[in-house]
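S.K.: Provided below for reference: sequence and predicted model.
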Amino acid sequence: MYDAATVLLREYYRVTGWNEQQSYTQLMRAASVLVDFEVPNGVLLSSASTQVPSLLSSARLLLVPLSGALGYTHVATPAPFDTRCIQHAEKRLSFASPFLTPDHPPGLLPYRDASAHGLWDALRRRAPPRDVLMYGCFHVPTTYVEGVVAMRLAPHWQLLMTALSNAPSYPLLPLARRLGLVAPGVPSLPKLVAPGATNLQLTLQMQTERTMAEYSYSVDDALWGMHVLRTLSAPTMLQPGVLSAGGEVFVSFAEMSAGFSLGMRYAQPPIVDAQGRRVSYPAVSSVTLNPMMGHVRYAYTAQAEEDLTLCARYDLNVYSYLSDLTLGAEYCLGPPTDDDARPAELPTASLREQRGVWKPKRAPGAELSLREDTLGWPAVRPAEVPPAPAPRPPDAEAPGGASVDGVRPDAVTPAAVPGAEDEPRLAAAPAEVRAASELPATPTVPPAPPAAPGPPYGLLKMRASASGLFALLWEGRWNQCLVSAGVQTQVSMHPTLSATSTLGCEIVYTEE
């Protein structure tokens, strides 16, 4: 399942109209969500709540080994922000279907400061109340602090900052040495302890209708990078698919290294005919190439049925000829229906039938059934059930100008006269047949359209690779909790190595 920070960041992108799937780093997002899912390790408990509309808190507790995390999130957007998204199953569960149509996002929303047409104009002018999301989390007992800040600078520019800081084991020791409280020449054991470190990464993103560029810098290893992804073909009636291509370049001055990669993605959206019936399901095909490392990766993800998604990913190194094939599947579990709760075999007779309150209608000429013979019900013969009289127009008059309630005296049927049940039924006159045929037909009510499927109740994921990695994961709702349970096994082909397994469960409490 996604954590609270990921769900809030995706909701922030949706509210502000930012398409995160147009980024080059999200080129194989559909395949990675379906194949590279994480199985919980141990027993993990988490919860999230909303104190005020703009402040949310989340907590996580891992029982084995014992550790925890406490985080807070602040959101400020002009559009209404759904703070209860962290409690929705369709957003917390890791479904792969939302990433099968990456080129059909909601349009960019209008920015507050319409006079600012670019980044420099927005920075020169007085800063308006900007769209911002700030998240911070503290981990214990590891004393790690992580933070995420997303800020909208201009209609097509956004700043994303991520940081991870590890406090030193003895934070006051350098200050004590500077103040002279500890002699500089005195040896101390804390020298063997690694000092604290902070990794800060800044990413400046620019997004237009067909292009997205990202410029990033990492403080830890002085890594500069640039990512570009552009849509090459727009969807048409004859060719609804969308083709996108891009690449990345990165340079590290600390390690004196550089590299680049190329990628391409073809997305096939779902096709619907004029009657609203789905003709084909969505599919995404992606390929990436790293020439310096010689690594080639190809992934194909498609929705086979309404509730079944399949994926195949192939990795190859052209220098060492090492390869790996990974297969994955995702099956969506819907909520229980009335047919599932109904027993397979119904009783032969209901309580009303046994008490004689209600008798079933039988077809003409049918014989007594065993149940009717046992209960003593009389057989219903067709001669004992006279047909209903033909309807008459309200203005029909009897011969001689007299009428009886709008019906002629000679048209009165024996069934309407008391004591005439045993007399044979008279044939209807041709005039009655013509009068009945001239009556307006009863308007037919069109059948109601089928009900739209409700939100998914859960999902079941499976992964198998040629390297011997097998994993199974189930995510779903149980009462007021979201539960994720899975198992992962690594089978080694080497005779000296044994298989390793991981079993875990994660429970997220949601408030109604």
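M.R.: That came through, no problem.
S.K.: C-alpha only now, for contacts and for neighbours.
M.R.: Will do.
S.K.: I figured residue 505 hits residue 482, correct?
M.R.: No - judged on Cα atoms under 8 Å, residue 505 makes no contact with residue 482 at a distance of 10.6 Å.
S.K.: out of those two, which sits in the more crowded spot?
M.R.: Taking other Cα atoms under 10 Å, residue 505 and residue 482 do not tie; residue 482 has more neighbours (23 against 19).
S.K.: was I right about the more buried one contacting residue 509?
M.R.: Yes - the pair residue 482 / residue 509 is scored as a contact, 6.5 Å apart, by Cα under 8 Å.
S.K.: then this one, side by side with the first:
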Amino acid sequence: MLEFMDYVQHAFYNASHWNYENSYSQLTATARGLLDFETPRGLRLNVSSLSSPNFATSYNLGSIGVVDGSLSYLYTSLPIHATSQSGQIDLHEVIRGYRQIQELRKPEESWMWEEWQAGKRIDKRDTLFYGRLYLPQSTLEALYLRRISPTQQFKLSAVSDSRLRNGATILALHQYDTGKYSAETLYSTDGGLIGLRGLYNFGPDPRKEITELPRVEDRLYGRFSAGAEMYYGSLNKSGGVSFGGRFATLPAHKGVPLTATLTLNPLMGNMSTTYAVRAGKNAALCSKFDFNVYSYESDLMLGCELWRMKTKVPKKIERSMQAKLEWILDPVVEPTVPEPEEVAGVLKARVDQNWKIGLLWEGRIKELMFTLGSSFDMKRREQPFRAIGLELQYSS
């Protein structure tokens, strides 16, 4: 489950019309959400607040052997009007699982961001500041995020810790997204790392108007995306490269939603394939297979998620006596409308070829959102339990 500050950061992306999903780093997001979830350890409590549309705070307290915690503060120049009460947040927004990719949208024109007054431009670019202090380690984490234009974004993150080489590390990331394709350039002070990655989406270009709509029988309700990344460490004189592809169905697809990916790392000889399918309205299945062409070693992992839904209680609407009489005397029979549903919780499970099992239950009790998880190693019969934990989140 996303922490509150991550939830607010995603709300900033939505408010500033930035497509967070259109990136090479998000190519395998569906498989990671279904298989690579973290099981909590010990007891942890997170209390947060969006005190104003521009300012948020969060306090975290945990107990894993010793008591630890963190203090977080976030400021954004762009007002955030997302739901902040933990009892009302849509769990689909904070629980990462099967992701249905959406149709590509056309980016806004540059002139749409211009504001003029008395012949002078007065518009400013949206900015987000975030800081987090971990205790008792005294580790400091900071983030600076700025929208440069409708197609560009700059992100600067830093970590200060005495255990790091030189005591700190800084990562600078420039993102460029036109919808049809995206590119990212990054630099890290840790090893002098320089990187470049990009993603290209095959099919219609959202920047161009479609003059003739294809026939239904000729249209493919899915999208194939391909990308690559290259990086080089100037200090340790080493580099790497990887390639990846993904096919995923779109919301207009009438059949079973699915997502399939293939990633290759030729220098290390690694190949990874994932296949995820929405098996039902509230269920998803996923498999992942890794293979190394040099050592012939392979790994297999299977996972699933089951969403529990409940009928959404409608808000009570007060009607006047005249409206009640008109409704009773109305002879027209209204058609049956299905009752709306909301998420009550989700159960996740995974198992690999070594019989290491992970279980996770995420949901909400009254005003508290919770994450309860445990991991097992079935080959260690004398002590199969590896970890168990509970995380609670409350926000206002």
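M.R.: Perfect, I can see it now. This structure is a prediction, so every number in the text was calculated from the model and none was measured.
S.K.: Now residue 110 of structure 1. Nearest residue, chain neighbours left out?
M.R.: residue 155 (7.1 Å; Cα to Cα, 6 or more residues apart in numbering).
S.K.: ok now the strand ranked longest in structure 2, how far from the chain's centre?
M.R.: Longest strand in structure 2 by number of residues (criterion: DSSP state E): strand 298-311. In this view, strand 298-311 of structure 2 has its centroid 17 Å away from the chain centroid, taken as Cα atoms, centre = their mean, to the nearest Å.
S.K.: What of stretch 226-237 of structure 2?
M.R.: Counting by Cα atoms, centre = their mean, stretch 226-237 of structure 2 is centred 24 Å from the centre of its parent chain.
S.K.: Onto which residues of structure 1 does that stretch map?
M.R.: The aligned range for stretch 226-237 of structure 2 in structure 1 is 245-256, by TM-score structural alignment.
S.K.: And what about the residue nearest to residue 20 of structure 2 when sequence neighbours are not counted, helix, strand or coil?
M.R.: The shortest distance from residue 20 of structure 2 to any non-neighbouring residue, by Cα to Cα, 6+ apart, is to residue 13 (6.8 Å). Recorded secondary structure, residue 13 of structure 2: helix (DSSP: H, G, I helix; E, B strand; the rest coil).
S.K.: surely residue 226 of structure 1 meets residue 214?
M.R.: Yes - with contact defined as Cα under 8 Å, residue 226 of structure 1 reaches residue 214; the gap is 5.5 Å.
S.K.: can you give me the strands for the stretch 51-200 of structure 2?
M.R.: Assigned by DSSP state E, counting those that start in this stretch, the strands in the stretch 51-200 of structure 2 fall at 55-64, 66-76, 116-117, 120-121, 127-135, 139-149, 152-160, 168-177, 181-188, 193-201.
S.K.: between these, which gets nearest to residue 31 of structure 2?
M.R.: Nearest to residue 31 of structure 2, of all the strands of the stretch 51-200 of structure 2, is strand 193-201, at 17.8 Å by Cα to Cα.
S.K.: angle of that closest one against strand 168-177?
M.R.: 20 degrees (axes from the mean of the first three to the mean of the last three Cα atoms, to 10 degrees).
S.K.: Give me the contact list for strand 193-201 of structure 2.
M.R.: If you take Cα atoms under 8 Å, 6 or more residues apart in numbering as the criterion, strand 193-201 of structure 2 is touched by 22-24, 180-188, 223-235.
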